[in-house]
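Enquirer: just to be clear, the model below is a prediction. Sequence and coordinates:
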Amino acid sequence: MFRPFPVFIGSRYTRARRRSHFISFISLTSIIGLALGVLVMILVLSVMNGFDREMQQKVLGMVPHATLEAYQPLGNWHELSDELSARPEVAAVAPFIQLRGLLSNNGVVQKVLLNGVQPELEDRVSIISRFFLPEQGRLASLQPGEFGIVIGDKAANNLGVKIGDKVTFIAPDVAVTPAGVFPRMKRFTVVGLFHVGAGELDGYLGLVHIADAGRLHRWKPDHVQGLRLKLHDLFQAPQLAWELVRDRSNKDYDYYASDWTRSHGNLYQAIRMEKSMIGMLLLLIIAVAAFNIISTLIMVVNDKRSDIAILRTLGATPRQILAIFMVQGTVIGVIGTAIGCVLGILAALNVSAAVRWLEGALGHQFLNSDVYFIDYLPSQVMAQDVLLICGAALLLSFLATLYPAWRASRTQPAEALRYE
């Protein structure tokens, strides 16, 4: 098969030849270094993509994308809901009432955020129904007047309760009676347990029927705190929240709005920033491997000075000599990048299962939901990241060949053969 002259000579120089075993060993280490750099970069960025995905699909699927609330109980929420649902940015709307307080059982107390929801509408704006434990209730178990509550499995374990047990909700305000001042309390029956995998949600979130939450607030029937909005594009939430308040500045209620960037925006931005910074740092690993290619080719050029001189006397042009050593460096870069790409994709696809196995073998959980927002290691391989990493590795490898190849092309036959 016909091969161009520079490709033929350059590929032969890449393989070991009698006196150049050490140089070939250095070439092998350059390939290994480049492969490790590509592998680690694909693996780490895939894990960061996994955190990003879990943040968007799970945590931000549970919390409101945006909310519109009034400073007093909202009575015309059906009309307002129809108006908001007609907006093209809005995917679904549901009413809610929130209460903050404590849950207590047998002397164990922990904080809780109670969301009063309407079960038939909540599924439109939340993905909570996906995370109910098998045979551990469902959202429809919340019935008005029965004072049922759905909590996370972490909260249930902390309180020592299961389906059918009673817990006491302690409100932050007090009731004044002739006997003194007492906190307001209400007994709830646990009718459902869920597990999202996020400690903030599994440990501190509770769901009750919106009618029961309104009774705890002592509001009139069918009055709510506000409306929860699910958007087609969650990144439109800040702009939409501002527009909703602006458009209703002269209405019968005083409104205010909030969105997910105020409650979880810092965490999301931290994940995005960490991905960028870690990507830049890991790129230095590939750069170090590229420097190894430079040193390898310089050693090859010094070792092959007599060969270069002979090629020049046989009619090889400086451009052909330049191409020979560029081919050799490019071959190292292509092989290292290809090996790192394949191993990196395989590692990224299996890292979640590997970490779960390692946790089981060691009996230690690396990601604790008390510290992190999820309790497992996610991973998502993205084609654009793989292409970007491989492209950067190939580009650095190619640039690393330029100086040694230029030095080789400047070799003068007479000088090189003087002491041969």
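Expert: Thanks, I have it.
Enquirer: drop to CA atoms for contacts and neighbour counts, all remaining ones
Expert: Will do.
Enquirer: next SSE after the strand or helix carrying residue 405?
Expert: Assessed by DSSP states H and E, residue 405 sits inside helix 383-409. Remark: after helix 383-409, the chain's next helix or strand is helix 413-416, criterion DSSP H and E.
Enquirer: show me the contact partners of that following helix.
Expert: Residues outside helix 413-416 that contact it (C-alpha atoms under 8 Å, 6 or more residues apart in numbering): 305-306, 308-310, 312-313.
Enquirer: picking that back up, can you give me the buried ones in the helix holding residue 405?
Expert: 385-386, 389-390, 392-394, 396-409 (16 or more other C-alpha atoms under 10 Å).
Enquirer: so how far is it off the chain centroid?
Expert: Relative to its chain's centre, helix 383-409 lies at 29 Å (C-alpha atoms, centre = their mean, to the nearest Å).
Enquirer: swap in stretch 348-360?
Expert: Here stretch 348-360 is found 17 Å from its chain centre; the criterion is C-alpha atoms, centre = their mean.
Enquirer: over to stretch 302-316?
Expert: Going by C-alpha atoms, centre = their mean, where stretch 302-316 is centred and where its chain is centred differ by 53 Å.
Enquirer: please apply the same query to stretch 293-305.
Expert: With C-alpha atoms, centre = their mean, you get 43 Å for stretch 293-305.
Enquirer: list the buried residues of that stretch.
Expert: Neighbour-count burial for stretch 293-305, counted by 16+ other C-alpha under 10 Å, picks out 293-301, 304-305.
Enquirer: do stretch 105-124 as well
Expert: For stretch 105-124, the neighbour count (16+ other C-alpha under 10 Å) marks 105, 109, 111-119, 122-123 as buried.
Enquirer: wait, which of those is closest to residue 20?
Expert: residue 123 (68.7 Å; C-alpha to C-alpha).
Enquirer: what about the strands in the stretch 1-150 of the chain?
Expert: Along the stretch 1-150 of the chain, counting by DSSP state E, counting those that start in this stretch, strands occupy 66-74, 90-105, 108-117, 148-152.
Enquirer: in addition, the following structure is provided for comparison:
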Amino acid sequence: MSFEWWVGARYAGLTRSKRKAGQRGDRFVSFIAGSSMAGIALGVAALIVVLSVMNGFQTQVRDRMLSVLPHIELFYPGQPHQRVLEMWPDIAADAKQNSAVQGAAPFVGAQGMLVRNNVLSGAQIRGIDSSVETQVSELADQLYAGSLDALKDGSFGIVLGQKLAKTLGVGQGDTLMVMAPQGTISPAGFSPRMRQFTVVGLFSSGHYEYDASLAFVNVQDAARIFRDSGVSGVRLRIKDMQKAPEVAVELQGQLPSGVIASDWTRNNRTWFAAVQTEKRMMFLILTLIVAVAAFNLLSSLVMAVKDKRSDIAILRTLGATPAEIARIFLVQGSLIGFLGTGLGVLLGVLIAYNVDVIVPFIENLIGLQFLPEQIYFISSLPSNPQVADIVIIAVTSLILSFLATLYPSWRASRLQPAQVLRHD
């Protein structure tokens, strides 16, 4: 070990001098080094935990959304619903020529009003074919009452989300009225088109927005009641949801003219763009914590240089060059930054992988829920640590720590031993 590393490690508090006269100064240097190290560690840990939670939040919401929603939707605008439902096997066959497509199913989607006694609630009503729905969604696995097989043509059954059923005050076997936006105009006035449906199933996707607004009916029943409104087409599921935009572009070129392919990232573009922007801003804001710790490191090194003026002068008289003096404090600051970053990474990863245990404990302790599901769609705090984020955070911390050592090291190398010894 070169003497620069040995002295730098001692100044960083990693080694101790056996001389009693130096213990007081060593304790002071060790204290300011430890405080700088703790600041860096806390900043790095905070960054890792926050970004991991944001990654987990995005992943959880995305997966729960796509458990109900398709990866790609194919629309045939301008065609009546019944015509599209007759054409859907051919459209699905053409789409399945793309090797990325795993399943296909027809749909009719529209906005409607559900009425039960004096309670009214708006809903997104989806007409589905229960025989092939399992190819494109996990709805059948999310049912906790009833069965999709009950959605038969002409039976006018309906499957409701858990929160929507609670709002309407209905359960399996109850009836309600479904009102379409369009109606008929007669001498007596406007009469909305409506039909009585029977609740044949209840589902819970874990996504509050969908559980509170989605309802499923048979695709033919939906085509009858929403014949003048809504959209119809084919829903597709692909092997890799992340490649949905590329597959949608490929399908757009393969399918007959008039068919429009829309992937899930386009349909939910605003939400995902907002999450990505928020993640970038949180990274920049929380990086300021590490920057503050780096400034603390800089000030502590300046204080160390001032405290060790006599040591520097003695080393210079013994033949140490200004570059060697500078390297001593570069080693001291770099060791503090490296150890602080390492401790922060360990602490952050430990917390990030145990958020599902730590957060419920704190919620029970203080009696407060951090994530109201009405606002954040999910009720538990997820975490998804990603190696790329951790590496970027660690590298950023190390760079800031290294930059903080440059000025104190330069200042130490500029000290003149004659002037220092004369004043001391």
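Expert: On my side now, so go ahead. Not measured: the values here are computed from a predicted model.
Enquirer: picking up where we left off before, so which of the contacts of helix 413-416 of structure 1 are in helices?
Expert: Among those, the ones falling in helices (DSSP state H) are 305-306, 308-310, 312-313.
Enquirer: just the buried residues out of the residues you listed, in PyMOL syntax.
Expert: Entered in PyMOL, the line below selects the buried ones among those, by 16+ other C-alpha under 10 Å:
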select buried, resi 305+306+308+309+310+312
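Enquirer: which residue in structure 2 lines up with residue 410 of structure 1?
Expert: Matched by TM-score structural alignment, residue 410 of structure 1 corresponds to residue 414 in structure 2.
Enquirer: list the residues that contact the nearest residue to residue 172 of structure 1 once chain neighbours are set aside.
Expert: Among residues not flanking residue 172 of structure 1 along the chain, residue 101 sits closest, at 5.6 Å (C-alpha to C-alpha, 6 or more residues apart in numbering). Residues near residue 101 of structure 1 by C-alpha under 8 Å, 6+ apart: 111-114, 169-172.
Enquirer: what packs against the helix ranked longest in structure 2?
Expert: In structure 2, taking DSSP H as the definition, the longest helix is helix 23-66. If contacts are counted by 3 or more C-alpha pairs under 8 Å, 6 or more residues apart in numbering; DSSP states H and E, helix 23-66 of structure 2 sits against helix 3-11, helix 269-307, helix 322-352, helix 387-413.
Enquirer: now do the buried residues in whichever helix or strand comes after the third one.
Expert: Proceeding C-terminally, helix 322-352 of structure 2 gives way to helix 355-366 as the next helix or strand, assigned by DSSP H and E. With burial defined by 16+ other C-alpha under 10 Å, the residues of helix 355-366 of structure 2 counted as buried are 355, 359-360.
Enquirer: which of those sits closest to residue 59 of structure 2?
Expert: For these, the residue nearest residue 59 of structure 2 by C-alpha to C-alpha is residue 355; the value is 15.2 Å.
Enquirer: I figured that closest one hits residue 382, correct?
Expert: Yes - assessed by C-alpha atoms under 8 Å, residue 355 of structure 2 is found in contact with residue 382 at 7.1 Å.
Enquirer: before we move on, back to that, using the aligned residues only, give the average distance of the helix holding residue 405 of structure 1 to structure 2.
Expert: Mean deviation of helix 383-409 of structure 1 relative to structure 2 after superposition (mean C-alpha distance after the TM-score superposition for structure 1): 1.4 Å.
Enquirer: so that helix versus helix 318-362, what angle?
Expert: 140 degrees (axes from the mean of the first three to the mean of the last three C-alpha atoms, to 10 degrees).
Enquirer: by contact count, what packs against helix 383-409 of structure 1?
Expert: helix 21-54, helix 265-303, helix 318-362.
Enquirer: in a markdown table, list those helices along with distance to residue 209 of structure 1.
Expert: Shown next, in a markdown table, are these (distance: least, C-alpha to C-alpha, whole Å):
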| stretch | distance to residue 209 of structure 1 |
| --- | --- |
| helix 21-54 | 27 |
| helix 265-303 | 28 |
| helix 318-362 | 36 |
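Enquirer: burial-wise, tell me which of the ones you listed comes out on top.
Expert: Comparing those by mean neighbour count (mean count of other C-alpha atoms under 10 Å), helix 21-54 ranks first with a mean of 22.
Enquirer: how about residue 92 of structure 1, what's its match in structure 2?
Expert: Per TM-score structural alignment, residue 92 of structure 1 is aligned with residue 103.
Enquirer: separation between that match and residue 92 of structure 2?
Expert: Counting by C-alpha to C-alpha, to the nearest Å, the separation of residue 103 of structure 2 from residue 92 of structure 2 is 8 Å.
Enquirer: before we move on, what about residue 34 of structure 2?
Expert: Counting by C-alpha to C-alpha, the gap between residue 34 of structure 2 and residue 92 of structure 2 amounts to 65 Å.
Enquirer: next one: residue 403 of structure 2
Expert: To residue 92 of structure 2, residue 403 of structure 2 is 59 Å away according to C-alpha to C-alpha.
Enquirer: likewise for residue 314 of structure 2?
Expert: On the measure of C-alpha to C-alpha, residue 314 of structure 2 and residue 92 of structure 2 end up 84 Å apart.
Enquirer: likewise for residue 237 of structure 2?
Expert: The gap separating residue 237 of structure 2 from residue 92 of structure 2 is 11 Å, by C-alpha to C-alpha.
Enquirer: was I right about residue 110 of structure 2 contacting residue 124?
Expert: Yes - between residue 110 of structure 2 and residue 124 there is a contact under C-alpha under 8 Å: 6.0 Å.
Enquirer: residue in structure 1 paired with residue 286 of structure 2?
Expert: For residue 286 of structure 2, the aligned residue in structure 1 is residue 282 (criterion: TM-score structural alignment).
Enquirer: what residues are up against the nearest residue to that match once chain neighbours are set aside?
Expert: Nearest non-adjacent residue to residue 282 of structure 1, counting by C-alpha to C-alpha, 6+ apart: residue 41, 5.9 Å away. Contact partners of residue 41 of structure 1, counting by C-alpha under 8 Å, 6+ apart, are 279, 282-283, 344, 389.
Enquirer: again with residue 147 of structure 2
Expert: Contacts of residue 147 of structure 2 by C-alpha under 8 Å, 6+ apart are 140, 200-201.
Enquirer: now with 6 Å, please.
Expert: residue 201 (C-alpha atoms under 6 Å, 6 or more residues apart in numbering).
Enquirer: that one and residue 126 of structure 2: what is the separation?
Expert: 16 Å.
Enquirer: again with residue 343 of structure 2
Expert: In terms of C-alpha to C-alpha, residue 343 of structure 2 sits 51 Å off from residue 126 of structure 2.
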